[in-house]
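Undergrad: Provided below are the primary sequence and the corresponding predicted coordinates.
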Amino acid sequence: MRTFKPKSLFGQLLLFLGLPLFILWGFSAVSSYLSAMNAATQAYDRTLLASTRTVAEQLVVHDGKLAVDVPWVVLDSFERNMNDRLYYKVTDTQGKVISGYDDLPDMPANTPGTELYPALAWFYNATYQGQSIRVARLLQPVNEGGVNGMAQIIVAETIQSRRYLAVRLLISSTLTQGGLVLLTLTLAYLLLRRVLKPMRQLSVLMVRRGSGDLTPLPDLLPWSETRLLIVSFNRYIDRLRSVLARQARFSADASHQLRTPLTVLKTQASVALSSPDPMQWRESLLAMQTTLDNTIHLTERLLQLSRLSRLDQTEGQAIEAVDLVKIAQACCFSSMAQARSKNIDLGYEGLPVAWITGEPVLLGEMCMNLLDNALKYTPENGIVTIRVSCDEAQIVWLEIEDNGPGIESGQVRHALMPFHRLDNSAEQSGAGIGLALVSDIARYHRTRPELLRSPSGGLLVRVKLSGG
């Protein structure tokens, strides 16, 4: 069974505030009626007991018999004051009715006595001549003229006045409490409208805002509880603006980097087509093959850099326990052919095993980029070493050291930016993406690379990684 859930805030207000208030209102009305009826019963019982005492005062003994002279003027005054019918019955010490209505109902057995009055008095409800009546019973001791015992005086009255008083009290209480309920809901509705007015203004502003408008939102929500929403949204806009700006810059730089090899390919193809010499064709095809290899390598790096630039730390990282030594040694074996082509001494030093938490594919790409950069800029017969170590704080360090030209301290920041190639070597085939990709992978693992001068004067790259 589906539960009803209002879609509007005012509907929620009526459901979660108005409904309990109306239930409490009804419960209070019933409670007020019972309390009013109890109060009216106590008030009128006092008058009813006074009537029985008035009758008891008229008991006299004549010729050894108990008699009573009921003052009808008194009874009439009670009837006129209370707008109710009054009945009475008086019995002598022997239980014989000496005055009043013989058929008035007697008191039921086990009726408790009243604790409100210091007298032998009882009150009970009954029905007489088709009407509900309230009855007061009083025992009056008699010890006069040879008559000893207890006389019984019963006075009863209809309960219209009691009900009328209780209804009046109920109506007064219901109207007062109903007014409070309606006033509460009205004030809550006005407060809700006041609270929602800035929200509506913010909604109108967002609807009218252009798709490319990334300016911060104005502080339209004045309350401390809602101001955090604007602050959080503005921070999100700042991050989005930064991401879009980075993507736009990346697209512009990538298109520029791809345009150059495509232009070279077109030129090489034109040279081959314009020459009748087969040797020229072969040279052009070999050059085109080299250009295509460089373009494929550049495209792969661009795709990796683009993927990393879109990673958001809030989306969660695909990390696991990996052996950094295994990754480093695998990268060494993969780069052996490139090292032999320049007669470079490539080797591994360090721990036999080093477990860390990270993304294995990205860590392997980072190692390959660092080795590729070192092998590319290290001169022939040089030395490149990849090293994995661990300090006393259980921090794992990945190091790649070479004896190439190195990087000046003032150029470190530019070296980590994409498409910025340093002019510190005769090697000019790179696109300036390798170290930028390393920086992005390190940032993904919540660290950063350190570019230092090696003892041999070359470059020493150090990356701190979390131990497993």
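TA: Structure's in. What do you need?
Undergrad: For the rest of this, base every contact and every neighbour count on C-alpha atoms.
TA: Fine.
Undergrad: Pull the residues that contact the longest strand seen in the chain.
TA: Among the segments of the chain that qualify as a strand by DSSP state E, the longest is strand 131-144. Under the criterion CA atoms under 8 Å, 6 or more residues apart in numbering, residues 45, 48-49, 52-53, 56, 61, 93, 107, 119-127, 148-159 lie in contact with strand 131-144.
Undergrad: do the same with stretch 416-435
TA: So stretch 416-435 is contacted by 253, 257, 294, 298, 301-302, 305, 369-370, 373, 376-377, 405-407, 414-415, 436-437, 439 (CA under 8 Å, 6+ apart).
Undergrad: Spell out which residues sit in contact with L217, please.
TA: Contacts of L217 by CA under 8 Å, 6+ apart are 230, 233-234.
Undergrad: Name only those of those that count as buried.
TA: Burial by neighbour count, 16 or more other CA atoms under 10 Å: within these this picks out 230, 234.
Undergrad: Show me the contacts of L217 that map onto helices.
TA: Among the contacts of L217, the residues falling in helices (DSSP state H) are 230, 233-234.
Undergrad: Identify, from these, the entry nearest to R168.
TA: The shortest approach to R168 among the ones in helices among the contacts of L217 belongs to I230, at 54.4 Å (CA to CA).
Undergrad: Other residues contacting the strand or helix carrying L75?
TA: For L75, the host element (DSSP states H and E) is helix 72-82. For helix 72-82, contacts defined as CA under 8 Å, 6+ apart pick out 51, 85-86, 161.
Undergrad: Check it against this one:
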Amino acid sequence: MWSPKWRRVADDGAADGKGFNSLFGEILDWMLAPLLFLWPISIIVTHNVANSIANQPYDQALAVNVRAIARLVRVEGSQARVNFPAPARLILRADEDDTVYYQVLGFKGELVAGDKDIPTLQTPDSVVPDVVLFRDESIAGEDVRVAYQYLQPDAAAPRRLVLLQVAETRNKRSTLASRVVTGVLLPQFAIIPIAVILVWLGLSRGIAPLNQLQRLIRRRRPTDLSPISVSNVPEEVRPLIIAFNEMMARLEENLQAQQRFIADAAHQMRTPLTGLRMQSDLALMETDPAQIHRSLQHISQSAERASHLINQLLSLARAEASYEKIYAVERVDLEALLRAMLTDFVPRARQKAIDFGLETTGGPLVIDGNPVLLAELLKNLIDNALKYTPEGGRVTVRTLATEKAIVEVEDTGIGVPEADRERVFERFYRVLGSSESGSGLGLPIVREIAELHRAHVSLNPNPAGRGTIAQVVFPRSRPTPEETAAQTTQALTAPGATQFPPA
């Protein structure tokens, strides 16, 4: 329940022409709206209670009149008679505000005395004599209150009844009820504005710590990412401040990681650029064409290494970005992705006479991810395997389908010592003794992308002997109904094939 009248900005310093939902206004709305909703209901309830209160004394007066007339009723033979002297009738009708009617009906319902205007009643099957009852009626279009009583003069004849009725208009009752309602509601007109002011002051006082906290945050320097003290923070806001401090800690960690990355990248870029400049200077000083050609070859190699390093740095920066914001997540078939990209590595494998193969499950292996980043992950794993596998070796890319989706890249290369299997995932770290050139960014890119996809990457020794098995374990996505039907058909048409439940 939100009303635009309670919309406001946080403070004068933040007034930039753009409003937003105010917590102060929201609380005030939820406090005052029920009060304003209940107020008319209280008026109705008060009016009903006032009518009930007004009826009680005047009903008692009507009952007294009915009993007084009952004492004047006599039975003479088969007829009922009323000895109602004129002075008594005058006293009964002597009311300045209301009109009073009375009526006495005999055994057969005939009018014995009084006014015939009072509506008569059908005699009920069971009657409690000598008890005054009340009901509401209308006489000549005017509401009246009727008190009535049945008399049973002869106990031996229970059906011989005399009906006494006294009716009175409701002017005095309405006046008394209005006075009661007015006496109750008039103070409310003064109380409600006072209550609104007190609620406003109370809320203003209650949210003062929030305004103080806001000013504290606004005064902080842009580079100040230190946590906010929760000692003087209200209990209700403390979880929010704790979460804010945790976010600032993560931001500080990311900023430090970026600073380290920039420093490391600058250091790594300096080496190939220095080599380029040195080789170009040598080439400028040489006059021998053969030496110039050799220097140009060195320049080309240095430029290629610099280009590879830059591409790796860009890939790592892209992997470190939040791929949920930059890249769309979709269902990716890892086996289809591998088949599409492995042909690009065939020339390199043939150049080194490497036995290069792919072993798949024969069916779709679907995960939720980004195909661009996944292709980058697989490319780096295969590139490392081909680079560090000597001529005549073997590189096998394998997919496995369990409750997880597994991709393995097995090689017969130089291997990774057990002490370095975790360190190789650090940026720019390279295993000592390797003759191959590299940037030390391939495996860090793999881990970064794997973590974005909630996957686990590890390096294990090749059980067949020399080499390494790089393994990435992905959570599988839930199959669509079409994929479920295809898997069922495959299971029925391929005896002995094992189908694993999806994750």
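TA: Everything's here; your move. Everything quoted here is computed from the prediction, not taken from an experiment.
Undergrad: thinking again about what came up before, which members of the contacts of strand 131-144 of the first structure occur in helices, if any?
TA: When DSSP H is applied, the contacts of strand 131-144 of the first structure are split such that 45, 48-49, 52-53, 56 fall in helices.
Undergrad: can you list these in JSON lines and add neighbour count and distance to L465 of the first structure?
TA: Output for these, formatted as JSON lines (neighbours: other CA atoms under 10 Å; distance: CA to CA, whole Å):
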{"residue": "D45", "neighbour count": "18", "distance to L465 of the first structure": "91"}
{"residue": "L48", "neighbour count": "24", "distance to L465 of the first structure": "96"}
{"residue": "L49", "neighbour count": "23", "distance to L465 of the first structure": "96"}
{"residue": "T52", "neighbour count": "24", "distance to L465 of the first structure": "101"}
{"residue": "R53", "neighbour count": "16", "distance to L465 of the first structure": "102"}
{"residue": "A56", "neighbour count": "22", "distance to L465 of the first structure": "106"}
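Undergrad: if we take these, which one ends up nearest to V243 of the first structure?
TA: The nearest member of those to V243 of the first structure, counting by CA to CA, is D45 at 85.4 Å.
Undergrad: sorry, back to before: just the contacts of helix 72-82 of the first structure: which are in helices?
TA: Counting by DSSP H, the part of the contacts of helix 72-82 of the first structure found in helices is 51, 161.
Undergrad: out of the contacts of helix 72-82 of the first structure, which one sits closest to R462 of the first structure?
TA: The shortest gap between R462 of the first structure and any of the contacts of helix 72-82 of the first structure belongs to S161, at 99.0 Å (CA to CA).
Undergrad: That closest one and N83 touch, don't they?
TA: Yes - between S161 of the first structure and N83 a contact is recorded at 6.6 Å, counting by CA atoms under 8 Å.
Undergrad: Between those two, tell me which one has more neighbours.
TA: Neighbours per residue (other CA atoms under 10 Å) separate S161 of the first structure from N83, with S161 holding more: 17 against 14.
Undergrad: which residues in the second structure form helices?
TA: Going by DSSP H, the second structure shows helices at 23-70, 86-93, 171-206, 208-219, 238-285, 289-320, 323-326, 334-342, 346-351, 371-388, 442-452, 481-493.
Undergrad: Dump the ones you listed into CSV; add distance to L432 of the second structure as well.
TA: Shown next, in CSV, are the helices of the second structure (distance: least, CA to CA, whole Å):
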stretch, distance to L432 of the second structure
helix 23-70, 61
helix 86-93, 123
helix 171-206, 64
helix 208-219, 49
helix 238-285, 17
helix 289-320, 19
helix 323-326, 33
helix 334-342, 29
helix 346-351, 24
helix 371-388, 13
helix 442-452, 16
helix 481-493, 47
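Undergrad: for these, which one ends up most surrounded?
TA: Stretch with highest mean neighbour count among the helices of the second structure: helix 442-452 (a mean of 22; mean count of other CA atoms under 10 Å).
Undergrad: against the first structure, where does it fall?
TA: Matched against the first structure by TM-score structural alignment, helix 442-452 of the second structure falls on residues 434-444.
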